[in-house]
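Participant: just a sequence and a predicted model for now, questions to come.
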Amino acid sequence: MERRKTHMSLRDKALAVRENAYAPYSNFKVGAALTTEAGETYVGCNVENVAYPEGTCAEAGAIAAMIASGESRLTEVYVVADAPLPVSPCGGCRQKLIEFGAGDVVVTMATVDGVEQKMTLSELMPGAFTEEHLENT
């Protein structure tokens, strides 16, 4: 009997990794999954710390996994949390995402119940600070 690999969607992967989030203080678990130009998928979940500013966002974890694997260009992002409305990436993660993705990259923000909102990186981060700002340095 041949076993087939089950294709998991970005949503499925984000939901699955969300379960691994370390969120004992806020109990607000977030999962993120991104796809790269090479077609690979990387995931991340939020990791809290008792010193709140020292935590790590799910999107940052997925980006770190992508970079650690030798890739640097993302083409799609999916973020999911258990909230009444889709949760957008924080400002810091928006800046991180724009570093590795073009303005037309679609970011899907979702609830665990399936409510989704899609925006491009340019819509999420108008006026983003980019390498073009450093051309005279």
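Facilitator: The structure has been received and is ready for your questions. Residues are numbered from 1 along each chain as shown.

Participant: going forward, measure contacts and count neighbours with C-alpha atoms only.
Facilitator: Fine.

Participant: on the three-state scheme, the residue lying closest to L10 once chain neighbours are set aside is what?
Facilitator: Among residues not flanking L10 along the chain, A33 sits closest, at 5.8 Å (C-alpha to C-alpha, 6 or more residues apart in numbering). Here A33 is strand, with the state taken from DSSP: H, G, I helix; E, B strand; the rest coil.

Participant: could you do E76 as well?
Facilitator: Going by three-state DSSP: E76 is strand.

Participant: ok, it - how many residues close by?
Facilitator: Using other C-alpha atoms under 10 Å, E76 has 22 other residues around it.

Participant: what sits against the residue minimising distance to the centre of the chain?
Facilitator: The centre of the chain sits closest to E59, judged by C-alpha atoms, centre = their mean, with a distance of 3.2 Å. Applying C-alpha atoms under 8 Å, 6 or more residues apart in numbering to E59 gives the contacts G31, A32, A33, V43, G44, C45, N46, V79, P89, C93, L97.

Participant: which ones among the residues you listed are found in strands?
Facilitator: Judged by DSSP state E, the contacts of E59 include G31, A32, A33, V43, G44, C45, V79 as members of strands.

Participant: quick revisit: ok, now how distant is the residue nearest to the centre of the chain from E132?
Facilitator: Separation of E59 from E132 (C-alpha to C-alpha, to the nearest Å) stands at 24 Å.

Participant: alongside the first one, take a look at this:
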Amino acid sequence: MDELKQAAVAVRENAHAPYSNFKVGAALRAADGTVFSGCNVENVAYPEGTCAEAGAIAAMVAAGQRQILEAYVVAGSPMPVPPCGGCRQKLAEFGAGDVRVTMATTKGVEQVMTLAELLPGAFVAAHMDGDA
């Protein structure tokens, strides 16, 4: 996990958060062991920003990977910050329910949950099957 932590902490410094000053870094380990990272990128039109987790997932997919084995998310907050709802669904698209997500503060406080704990009842591809 140290490699993921280092990557998330390092990329957090590159976050573009001039409006909220809330920098977030995320790192994912793909099935082949490669670590992909991302940071939040705000926009003056708030809904147009990008979360750190989404950036890391985009980098992973752009490199041809499709499976998350573990994730680490760090933010400058008093307590570990979980991924937003949209990012939980994005993580669930590429990770199994037992994938560990470590949420951390810049002061070293960590909390670990699985994707299934973060997003019970996730909408999955099986929901698309049917007699439509």
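Facilitator: Yep, it's here. It should be emphasised that the depicted structure is a prediction, and the values quoted were computed from it without experimental measurement.

Participant: before we move on, the earlier item: just send the contacts of E59 of the first structure back as CSV, with distance to T120 of the first structure and neighbour count too.
Facilitator: Converted to CSV, these look like this (distance: C-alpha to C-alpha, whole Å; neighbours: other C-alpha atoms under 10 Å):
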residue, distance to T120 of the first structure, neighbour count
G31, 19, 30
A32, 16, 32
A33, 15, 30
V43, 19, 28
G44, 20, 28
C45, 21, 29
N46, 22, 24
V79, 13, 31
P89, 12, 22
C93, 14, 18
L97, 11, 25
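
Participant: now do the helices in the first structure.
Facilitator: Applying DSSP state H to the first structure gives helices spanning 10-18, 58-68, 91-100, 121-124.

Participant: out of those helices, flag the one nearest N136 of the first structure.
Facilitator: For N136 of the first structure, the closest of the helices of the first structure is helix 91-100, at 18.6 Å, according to C-alpha to C-alpha.

Participant: let's have the helices of the first structure in JSON lines, adding distance to V50 of the first structure.
Facilitator: As requested, the helices of the first structure are exported to JSON lines (distance: least, C-alpha to C-alpha, whole Å):
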{"stretch": "helix 10-18", "distance to V50 of the first structure": "19"}
{"stretch": "helix 58-68", "distance to V50 of the first structure": "17"}
{"stretch": "helix 91-100", "distance to V50 of the first structure": "20"}
{"stretch": "helix 121-124", "distance to V50 of the first structure": "29"}
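
Participant: nearest to T137 of the first structure, of those helices?
Facilitator: Distance to T137 of the first structure, taken as C-alpha to C-alpha, is lowest for helix 91-100 among the helices of the first structure, at 18.1 Å.

Participant: mean offset of that closest one relative to the second structure (after superposition)
Facilitator: When the second structure is superposed, helix 91-100 of the first structure averages 0.1 Å from its matched positions, counting by mean C-alpha distance after the TM-score superposition for the first structure.

Participant: what helices or strands is that helix leaning on?
Facilitator: If contacts are counted by 3 or more C-alpha pairs under 8 Å, 6 or more residues apart in numbering; DSSP states H and E, helix 91-100 of the first structure sits against helix 58-68, helix 121-124.

Participant: what's the average distance of the shortest one to the second structure?
Facilitator: When you say that, I think you mean helix 121-124 of the first structure. Mean for helix 121-124 of the first structure is 0.2 Å (mean C-alpha distance after the TM-score superposition for the first structure).

Participant: tally of neighbours for the aligned partner of R94 of the first structure in the second structure?
Facilitator: When the second structure is aligned by TM-score structural alignment, R94 of the first structure is paired with R88. Counted by other C-alpha under 10 Å, the residues lying close to R88 of the second structure total 19.

Participant: equivalent analysis for the one 5 residues further on, please.
Facilitator: Neighbour count for E93 of the second structure, taken as other C-alpha under 10 Å: 17.
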